[in-house]
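In: sequence and predicted model, in that order:
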Amino acid sequence: MSDDSTPPKALATRLISPATQRGKGRRPVNPPIERASTMLSDDPAQMTSSRDGPVYGLEGGSAARQLRSILADMEGAHDSLIVPSGLAAVTVPLTAILRAGDEVMCTDAVYGPTRRFLTRHMFERGIQTRFHPADASTDAIIDSLGDNTRVLLIEAPGSLTFEMVDMATLARACKERGIITIVDNTWGAGLAYRPLEHGIDISVQALTKYVGGHSDILMGAISVATKAMADTIFETIDDNGWHVSPDDAWLALRGIRTLPLRYRSQFQSAMKVVQWLEQQPQVSRVLYPPLPSFTHHELWNSQFDGAASLFGVVMKGGSRADAHRLMSGLSLFGMGYSWGGFESLVTYETPQLEQRLHQADLEGQLMRFHIGLEDTDDLIADLHRGLSAWPT
């Protein structure tokens, strides 16, 4: 019998404790990888019953089920569903919820592939999207919601330029209007921010990033507040066959065990790097919500408990060629997309801003950095070498 006076275990403990739970006999720490399409039964009358486990391989094996359970606990969700990519984590609930004549409202700083899905795939199916300015106030966003708005899609924070909004206030306003709220919580990773606790309906994240942690899988999670919404989204996943392989589920489960440690360590390293960058003559400003100098710092501080190690750097002037020279001058920062792995990365992002309807007012070229698990002094020395080629 459990002792109700015992306080809940910390999240870091809860991520690991399913692996060490007793009473299951001798077994490996992690569940086995079950590569199977056909699932056999002993009784023909039970072939279609899920009581004894999955009826077919698409339903997911032990690793997938444990991963979903841990994600739901981490996000404070009724259920968490997993899909083959972070992009699918966004597009699946939109597909499940929206119908012809509906409208989506979202930030102009939305993730590029999400914008493409909304303006191409959904538009062709009679669903409209309106983009509010990335730096719009919470009140302005609420005022812009229309009679046909069915979904408010929020980035936390906005892609590339890292704008913040008051998500709890937006969630309350949307509930009053019958609008469903979806937050891309990849940056918060279910650790620094738990959207469902603030009234958000659906929290999605790319498990490709921090949960995987090793830049070797593609996967997404959809965490929902209610059973009804979970059922609606699961039907769309099931009807389209958007399921995750057992090998990838196992890798994500392995990665989630060390997630709090990696996330915290990389945040601490990022803070050291951004504080150094703010002092450099080539840098106009750093776009990172934990910095007191950042425009939306107070919104971050009131909603988040920590931060990802991903940030933007607005340079003083410069050109595409200057950005490429800076990147080529770095030896410890890989040049590649995605983030959340153990390695530091750099990308040049000014061209992506051209997709926006409301252009960001930046003083120069926009670079994006992800800080990995390398020694921060080594990273800063590498950045010093790279910045030395920037025209001042």
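Out: That came in fine, so what should we check first? None of the values given here were measured: they were computed from a predicted structure.

In: CA atoms for contacts and neighbours, from now on please.
Out: OK.

In: which SS class is residue 123?
Out: Classification of residue 123 using DSSP: H, G, I helix; E, B strand; the rest coil returns helix.

In: what residues are up against it?
Out: residue 129 (C-alpha atoms under 8 Å, 6 or more residues apart in numbering).

In: relative to residue 246, how far out is it?
Out: Counting by C-alpha to C-alpha, to the nearest Å, the gap between residue 123 and residue 246 amounts to 34 Å.

In: likewise residue 233?
Out: Counting by C-alpha to C-alpha - residue 233 and residue 246 are separated by 20 Å.

In: buried residues in the helix ranked longest in the chain?
Out: As assigned by DSSP state H, the longest helix anywhere in the chain is helix 259-277. Using 16 or more other C-alpha atoms under 10 Å as the test for burial, helix 259-277 gives 259-260, 262-271, 273-274, 277.

In: list just the nearest of the residues you listed to residue 157.
Out: Distance to residue 157, by C-alpha to C-alpha, is smallest for residue 267 among these, at 15.2 Å.

In: is it true that the closest one touches residue 306?
Out: Yes: applying C-alpha atoms under 8 Å, one finds residue 267 in contact with residue 306, separated by 7.1 Å.

In: quick one, helices of the stretch 101-250 of the chain?
Out: For the stretch 101-250 of the chain, applying DSSP state H, counting those that start in this stretch gives helices covering 112-116, 138-144, 167-177, 227-240, 246-257.

In: which of these sits closest to residue 300?
Out: Nearest of those (C-alpha to C-alpha): helix 167-177, 10.4 Å.

In: which residues touch residue 286?
Out: 274, 277-278, 294, 311-314.

In: quick one: distance of the one helix or strand it maps to to the chain centre.
Out: Using DSSP states H and E, residue 286 maps to strand 283-287. Taking C-alpha atoms, centre = their mean, to the nearest Å, one finds strand 283-287 lying 23 Å from the centre of the chain it belongs to.

In: in three-state terms, how would residue 34 be classified?
Out: Per three-state DSSP, residue 34 ends up coil.

In: OK, contacts around it?
Out: So residue 34 contacts 61-62, 246 (C-alpha under 8 Å, 6+ apart).

In: and residue 223, by the same measure?
Out: 71-72, 75, 77-81, 202-204.

In: leaving out the residues flanking it, which one is nearest to the residue most central in space within the chain?
Out: With distances taken as C-alpha atoms, centre = their mean, the chain has residue 186 as the residue nearest its mean C-alpha position (1.3 Å). Ranked by C-alpha to C-alpha, 6 or more residues apart in numbering and with sequence neighbours excluded, the top spatial neighbour of residue 186 is residue 205, at 4.2 Å.

In: against that first model, consider the following:
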Amino acid sequence: MSEGDNDSATDRLTTGLIHHRYQPPAGFGAVPPGVFKASTVIFKDTAALRARRWQDKTGYTYGLHGTPTTFTLEERIASLEGGRHTLLAPSGLAAIALVDLALLAAGDEVLLPANVYGPSRELARHELARLGVAHRLYDPLDATALADMIGPQTKLVWLEAAGSVTMEFPDLAGLVAACKARDVITALDNTWGAGIAFAPFDCGVDISMQALTKYASGGADVLMGSVTTRDDALHQRLKTTHMRLGLGVGANDAELVLRSLPSLVLRYTAQDAAARRLAAWWHGRSEVVQILHPAFEGAPGHAHWASACRAAAGLFSVVFDARYTQAQVDAFLDTLRLFKLGYSWAGPVSLVVPYDLTALRGTGAGAGQGMLVRFAIGLEAADDLIADCEQALPALTA
């Protein structure tokens, strides 16, 4: 065989490996959805290429705009939230940014709860401000005050239930009613509720956003967000911005969330129960002066939680007595064995994070008192978590 013949055989082999004649038979069925990875999507002919639309789920145009894997996850999240349409984003914060950028323009105003998720506030303070969008903070427990704040430039009101870190549960019904009376769009950060604690759209919100990083994933190994609506026109506004920003999620990440969804209710329920047990244990301790858990009487917004919710997440905070210094609280945290220091929540490992409420809030629950510690309960046995806290308490006074 000549050198030229050898090159020709190699070329045929290379081409054959790319354009192989084998096609697997249709009709394969299995418990997990298929994982489809693609940037390029193949069209059968030019007519199909010209007819295909990225605006809906009638077909596929490009990997960024959806594959069977991401479409399946979007539809399941929409069902979980009680919505009609869901968009996926690379993180919860990316989902928040999507809503802001789709609905706000120069001269507009967005209102944020005073206990808003910190990065959302920073997004408004810096990136939105550079675009000419103003923002103000409102008291989430005072619907009348919110109604008075809404003006002609107010185009979007963010809600959080429960509030970040300090866990106040807002007057959802009153806040939404105030916004609807003035034709202002409402967007709810529903990461805490996860579609389980309450039905967001039954509360009247226009948009429900989640950090799927948390409960939907449950494995502390995925970053993802979602934006869900019932309104077709609002969804198209969001989807157009979603496309222009080039937002997408990887198929393997979507696979991990799809794998976790069947156990979501079981995990949420177990973490809720364990968090209540641990919070009740702290309630009897003299070291703390306040328990910030919406399901506990005396917690800010408890009555609103009781009227709106059927469950609570595995998350709560405690405020230590002011006699304990930051160094002493830090020593307590460093002595914990099962609890790990780390941000996020809803994974299998229980987490703790300390906060200085005066710096974080200035006013409100816990502010002006002692150090606050947020507990995010994982899937360990509640008795073991209580024992871990108990063995670490002597470090407070060492």
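Out: Yes, it's here. Since this is a predicted model, take the numbers as computed values, not measurements.

In: where does the TM-score land?
Out: Once superposed, the chains reach a TM-score of 0.90 (TM-score structural alignment, normalised by the length of the first structure), with 367 aligned residues with a C-alpha RMSD of 1.7 Å.

In: that older thread, please identify the deepest-packed of the helices of the stretch 101-250 of the first structure.
Out: Ranked by mean neighbour count under mean count of other C-alpha atoms under 10 Å, those are led by helix 246-257, which reaches a mean of 21.

In: so where is it in the second structure?
Out: Aligned by TM-score structural alignment, helix 246-257 of the first structure falls on residues 251-262 of the second structure.

In: which residues make contact with the matching stretch from outside it?
Out: 32-33, 35-37, 69-70, 73, 212, 216-219, 222-224.

In: relative to residue 94 of the second structure, which of those is nearest.
Out: Distances from residue 94 of the second structure to those, taken by C-alpha to C-alpha, are shortest for residue 224, at 8.3 Å.

In: what do we get in the first structure for the closest one?
Out: So residue 224 of the second structure corresponds to residue 219, using TM-score structural alignment.

In: surely its match and residue 90 touch.
Out: No: Residue 219 of the first structure is beyond contact range of residue 90, at 11.4 Å (criterion: C-alpha under 8 Å).

In: list the contacts of residue 214 of the first structure.
Out: 255, 340-342 are the contacts of residue 214 of the first structure under C-alpha under 8 Å, 6+ apart.

In: how about residue 330 of the second structure?
Out: With C-alpha under 8 Å, 6+ apart, residue 330 of the second structure has these contacts: residue 354.

In: so how far is residue 318 of the first structure from the aligned partner of it in the first structure?
Out: Under the alignment (TM-score structural alignment), residue 330 of the second structure maps onto residue 324 of the first structure. Using C-alpha to C-alpha, residue 324 of the first structure is found at 10 Å from residue 318 of the first structure.

In: likewise for residue 91 of the first structure?
Out: Distance from residue 91 of the first structure to residue 318 of the first structure, by C-alpha to C-alpha: 36 Å.

In: same deal with residue 32 of the first structure?
Out: 52 Å.

In: same thing with residue 277 of the first structure?
Out: The separation that residue 277 of the first structure has from residue 318 of the first structure, given C-alpha to C-alpha, amounts to 16 Å.

In: residues in contact with the counterpart of residue 301 of the first structure in the second structure?
Out: Using TM-score structural alignment as the criterion, residue 301 of the first structure maps onto residue 306 of the second structure. Residues counted as contacts of residue 306 of the second structure (C-alpha under 8 Å, 6+ apart) are residue 295.

In: same thing with residue 189 of the second structure?
Out: 158-161, 208-210.

In: now do the same for it: its match in the first structure.
Out: So, by TM-score structural alignment, residue 189 of the second structure is matched to residue 184.

In: give me the neighbour count for the counterpart of residue 147 of the first structure in the second structure.
Out: In the second structure, the residue matched to residue 147 of the first structure (TM-score structural alignment) is residue 152. Number of residues near residue 152 of the second structure (other C-alpha atoms under 10 Å) recorded here: 9.

In: check residue 193 of the first structure too.
Out: 21.

In: what segments of the stretch 1-150 of the second structure are strands?
Out: 85-89, 109-113, 134-138 (DSSP state E, counting those that start in this stretch).

In: so the first one matches what in the first structure?
Out: Mapped onto the first structure using TM-score structural alignment, strand 85-89 of the second structure spans residues 79-83.

In: chain neighbours aside, what residue packs nearest to the equivalent of residue 57 of the first structure over in the second structure?
Out: Mapped onto the second structure by TM-score structural alignment, residue 57 of the first structure lines up with residue 63. Leaving out its chain neighbours, the residue that sits closest to residue 63 of the second structure by C-alpha to C-alpha, 6+ apart is residue 39, at 4.2 Å.

In: one more: residue 282 of the first structure?
Out: residue 316 (5.6 Å).

In: please apply the same query to residue 167 of the first structure.
Out: residue 198 (7.1 Å).

In: doesn't residue 170 make contact with the one you found?
Out: No: the pair residue 198 of the first structure / residue 170 is not scored as a contact, 9.6 Å apart, by C-alpha under 8 Å.

In: output the contacting helices and strands for the longest helix of the first structure.
Out: strand 283-287, helix 376-387 (3 or more C-alpha pairs under 8 Å, 6 or more residues apart in numbering; DSSP states H and E).

In: with distance to residue 224 of the first structure as added columns, please give these in JSON lines.
Out: Below are these laid out as JSON lines (distance: least, C-alpha to C-alpha, whole Å):
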{"stretch": "strand 283-287", "distance to residue 224 of the first structure": "30"}
{"stretch": "helix 376-387", "distance to residue 224 of the first structure": "37"}
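
In: most tightly surrounded among those?
Out: Of those, strand 283-287 is the most buried (mean count of other C-alpha under 10 Å), at a mean of 21.

In: the following helix or strand past it vs the second structure - mean distance after superposition?
Out: Going down the chain from strand 283-287 of the first structure, the next helix or strand is helix 297-303, by DSSP H and E. In the superposition against the second structure, helix 297-303 of the first structure averages 0.7 Å from its aligned positions (mean C-alpha distance after the TM-score superposition for the first structure).
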